[in-house]
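>>> with the input below, show me the fold.
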Amino acid sequence: MADTKVPVLTFNNGLTMPQLGYGTWKSKPEEVTEAVKMAIDAGYRHIDCAYCYGNEKEVGAGIKAKIDDGTVKREDLFITGKEGHFRFPKDENGKFIYSDGSYVDTYKGMEDLVDSGKVKSIGISNFNHQQLQEIVDAARIKPANHQIEHHPYLKQDKLLAYCKERDITVTAHGSIGSRDRPWVTDNKEEHPNILEDPKVLAVAEKHGKTPAQVALRWGIQRGVAVIPKSVTESRIISNIQVFDFELTAEDMSELNSFPDKRYRGVELAWIGDHPLYPFHLEF
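Reported below is the predicted structural model:
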């Protein structure tokens, strides 16, 4: 079943990462073990997970099952984890209690993990360009990757260029529009749906592909890694079937024509008053 050849992105340390991976945020613990097994069977070799997603143990069980049955070896897999094995504290009113800790200090701790051999590559997520530059200036080990929201409604052109100039690869979360979020409503003005957009639908019909496949292919052709999430076998398979067609220059121009910042699915609004909130800046 796993006959899809997924291209890789090369990090600034010479190591590589499959350009398409399997995302696990918002997957229910009782569903994600089987979903991870299906993803590995379908050809995914890049798994994106985190303790704070509340399903990391179950993701690990799926990975272990496919190693134990001989489908893959551990060295065949690229696994992304996220720093932070604790819940955010809240006060009596339910408001997050912010620490005065420094993300630079956290990053230096991650560098120690590379030194110890516990991880091979380190990166950041949801930083603006000033925060990214602060890390680069302080780092012994340059970030290999920056994971950000990226889709046709949020192209992030300036941030992508900023990362490219510094030889930092980019992974996109929300590649097909971040619909599976508790705050998403049916209000099309507040929460437009990429997968129902006439431009995306027209390109999909032209190529005989689904709107999700078009959105993923758009990200891939922009040099970004994508990590779509699904627990449905047919969609898991469909999401990796994006390497048998190519969007034309006209297609890319059409999909690039949306106003930038039309929609950010993950605004992190619950920490909007934090002094280090990343999205106050243009990029």
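
>>> please count neighbours and contacts with C-alpha atoms only from this point.
OK.

>>> so residue 39 sits in a helix?
Yes - counting by DSSP: H, G, I helix; E, B strand; the rest coil, one finds residue 39 located in a helix.

>>> excluding chain neighbours, what is closest to it?
The spatial neighbour of residue 39 that comes closest, neighbours along the chain excluded (Cα to Cα, 6 or more residues apart in numbering), is residue 236 at 6.2 Å.

>>> tally of neighbours for that neighbour?
22 (other Cα atoms under 10 Å).

>>> that one reaches residue 42, doesn't it?
Yes - under the criterion of Cα atoms under 8 Å, residue 236 is in contact with residue 42, at a separation of 7.5 Å.

>>> coming back round to it: beyond the strand or helix carrying the residue nearest to residue 39, next helix or strand please.
Assigned by DSSP states H and E, residue 236 belongs to helix 233-240. Moving toward the C-terminus from helix 233-240, the next helix or strand (DSSP H and E) is helix 249-255.

>>> tell me which residues in that next one are buried?
Going by neighbour count (16 or more other Cα atoms under 10 Å), the buried part of helix 249-255 is 251-252, 255.

>>> could I get the residues you listed in JSON lines, plus columns for distance to residue 63?
Converted to JSON lines, the buried residues of helix 249-255 look like this (distance: Cα to Cα, whole Å):
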{"residue": "251", "distance to residue 63": "36"}
{"residue": "252", "distance to residue 63": "35"}
{"residue": "255", "distance to residue 63": "35"}
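
>>> from those, pick the one nearest residue 115.
residue 252 (41.1 Å; Cα to Cα).

>>> any idea how far that closest one lies from residue 106?
The gap separating residue 252 from residue 106 is 38 Å, by Cα to Cα, to the nearest Å.

>>> equivalent analysis for residue 211, please.
According to Cα to Cα, residue 211 stands 39 Å off from residue 106.

>>> if you count surrounding residues, which of those two has more?
residue 211 (22 against 13).

>>> was I right to think that one contacts residue 199?
No - contact criterion Cα under 8 Å: residue 211 and residue 199 do not qualify, at 9.6 Å.

>>> test my guess that residue 214 contacts residue 200.
Yes - between residue 214 and residue 200 there is a contact under Cα under 8 Å: 7.1 Å.

>>> give me the more crowded residue out of the two.
When neighbours are counted by other Cα under 10 Å, residue 214 comes out ahead of the other of residue 214 and residue 200, with 27 against 22.

>>> do a quick rundown of the strands in the stretch 101-250 of the chain.
Using DSSP state E, counting those that start in this stretch, the strands assigned to the stretch 101-250 of the chain run over residues 123-125, 145-149, 169-173, 225-226.

>>> this one as well, want them side by side:
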Amino acid sequence: MLDLGRLRALHAVSVHGSVAAAAMALGYTPSAVSQQITKLERETRTTLLERRGRGVALTDEALHLVTAARELMAIVEQAETTLEERRGRPTGRLTIAAFASAARGLLPGVLAELARLHPGLDARITEVDPHLSVDLVVRGMIDLAVAHDWDIAPLPAPDGVEQVFIGEDICDLLVPRGHPLAERSGERNRSGESGRPVRREELVGERWICQPPGTVCHDWLVRTLRSAGSEPDLVHRVEESHTQLALVAAGLGVAVIPRLGRGTLPPGVVAVELDPVPRRRIHALWRTGAARRPAITATVTALREHYARTE
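Predicted coordinates:
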């Protein structure tokens, strides 16, 4: 009889593209994942992985097993959902994928509340970019994703996935305190008046600090500035918003950064309102087959309540 844990390891390699990435997703070491697949190869008397340069590729036989693994994991999920539903309380493990600022600014409070109210629930998070996390939900590698989208790049829920709106996250233009636009901040300027918002057309020629290409926020910034008639000068490309803030504080450029998880601004940084105000929408997504799980219901409720407190 094939071992489900070993099939799950093979399925993870198929989803994530490498043994190392699969190990990270499963919370194991690469050596442990390799051992699981080696044992599966012995059980099936079949070669499942082939070396391709520095990576691996799945054989045709492995792809057949991955399909079977996906079906078996769906059956197990349904059984676990039914048992949890019969108990009437959140139990078992719940894996959550969240983008960086939600993992920092929202999930700590949510996880702490879940642990306090539902001691039988083992909720765990992994930091994942939104456009990747939804696919992990579809493939059964993650139970619930906290993702975001923008008005010019909506995030549709694929077939078999349910989605609920959590809230809107407002973004500000962040500039060095000595920047000409700093006078337009919400703080009182020298004349004792609050500054007026900055139009996107006024940002032509600015040096930008942003996230790397391929991320949702990077793509939004480029498309938005191009629609206003300028090609943005992307000087510094870094993932962490706190690193972006440090670069702004050093006078090396300007940035558009959402408020969620941003924390207190450094002394040398000023927030200026934009017109129109950039907003990203935050959603929770999960597989339709798991919708009855009390763990999903409790987590979504906690997400919405905690987000309302951050606004």
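
>>> drop the TM-score for these two in here.
In this superposition the chains share a TM-score of 0.30, using TM-score structural alignment, normalised by the length of structure 1; 150 aligned residues with a Cα RMSD of 6.4 Å.

>>> picking up where we left off before, buried deepest among the strands of the stretch 101-250 of structure 1, which one?
Compared across the strands of the stretch 101-250 of structure 1, strand 225-226 shows the largest average neighbour count, a mean of 29 (mean count of other Cα atoms under 10 Å).

>>> just give me the neighbour total for residue 104 of structure 1.
Burial of residue 104 of structure 1 is recorded as 17 neighbouring residues (other Cα under 10 Å).

>>> could you find the closest non-adjacent residue to it?
If you skip the residues right next to it in sequence, residue 104 of structure 1 has residue 135 as its closest partner in space, 6.1 Å away by Cα to Cα, 6+ apart.

>>> one step back: the strands of the stretch 101-250 of structure 1 into JSON lines, with extra columns for distance to residue 204 of structure 1?
What follows is these, written out as JSON lines (distance: least, Cα to Cα, whole Å):
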{"stretch": "strand 123-125", "distance to residue 204 of structure 1": "30"}
{"stretch": "strand 145-149", "distance to residue 204 of structure 1": "22"}
{"stretch": "strand 169-173", "distance to residue 204 of structure 1": "20"}
{"stretch": "strand 225-226", "distance to residue 204 of structure 1": "18"}
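
>>> among those strands, which is nearest residue 68 of structure 1?
The stretch from the strands of the stretch 101-250 of structure 1 with the least distance to residue 68 of structure 1 (Cα to Cα) is strand 225-226; that distance is 26.9 Å.

>>> which elements pack onto that closest one?
Taking 3 or more Cα pairs under 8 Å, 6 or more residues apart in numbering; DSSP states H and E as the contact definition, the neighbouring helices and strands of strand 225-226 of structure 1 are strand 169-173, helix 211-221.

>>> residues touching the residue nearest to residue 285 of structure 2 when sequence neighbours are not counted, list them.
Of all residues not flanking residue 285 of structure 2 in the chain, residue 163 sits nearest, at 4.4 Å (Cα to Cα, 6+ apart). Contact criterion Cα atoms under 8 Å, 6 or more residues apart in numbering gives 157, 283-286 as the residues in contact with residue 163 of structure 2.

>>> still on that earlier bit, quick one: which of the buried residues of helix 249-255 of structure 1 is nearest residue 204 of structure 1?
residue 251 (9.8 Å).

>>> mind naming the longest strand for structure 2?
The longest strand of structure 2 (DSSP state E) is strand 161-176.

>>> ok, now how distant is the residue lying closest to residue 160 of structure 1 once chain neighbours are set aside from residue 114 of structure 1?
What sits nearest to residue 160 of structure 1 in space, not counting adjacent residues and going by Cα to Cα, 6+ apart, is residue 170, at 7.2 Å. Distance check for residue 170 of structure 1 against residue 114 of structure 1: by Cα to Cα, it reads 20 Å.

>>> my read is that residue 7 of structure 2 contacts residue 63, right?
No - between residue 7 of structure 2 and residue 63 there is no contact, the gap being 11.0 Å when judged by Cα under 8 Å.

>>> the more surrounded of these two?
Between residue 7 of structure 2 and residue 63, counted using other Cα under 10 Å, the more crowded position is residue 7 (23 against 17).

>>> mind listing what's buried in the helix or strand the more buried one falls within?
Residue 7 of structure 2 is located in helix 4-16, with elements delineated by DSSP H and E. The neighbour-count criterion (16+ other Cα under 10 Å) identifies 6-16 as the buried residues of helix 4-16 of structure 2.

>>> residues in contact with that helix?
Contacts for helix 4-16 of structure 2 (Cα under 8 Å, 6+ apart): 19, 21-23, 25-26, 33, 36-37, 39-40, 58, 62-63, 65-66, 69-70, 72-73, 136, 139, 141.

>>> filter the residues you listed down to the buried ones.
19, 21-23, 25-26, 33, 36-37, 40, 58, 62-63, 65-66, 69-70, 73, 136, 139, 141.

>>> in helices only, show me those.
For these, the ones inside helices are 19, 21-23, 25-26, 33, 36-37, 40, 62-63, 65-66, 69-70, 73, 136, with DSSP state H as the criterion.

>>> coming back round to it: what comes up buried for the longest strand of structure 2?
Neighbour-count burial for strand 161-176 of structure 2, counted by 16+ other Cα under 10 Å, picks out 161-163, 166-176.

>>> after it, which helix or strand is next?
Moving toward the C-terminus from strand 161-176 of structure 2, the next helix or strand (DSSP H and E) is strand 198-199.

>>> can you spell out which helices and strands pack onto that following strand?
Taking 3+ Cα pairs under 8 Å, 6+ apart as the contact definition, the neighbouring helices and strands of strand 198-199 of structure 2 are strand 274-275.
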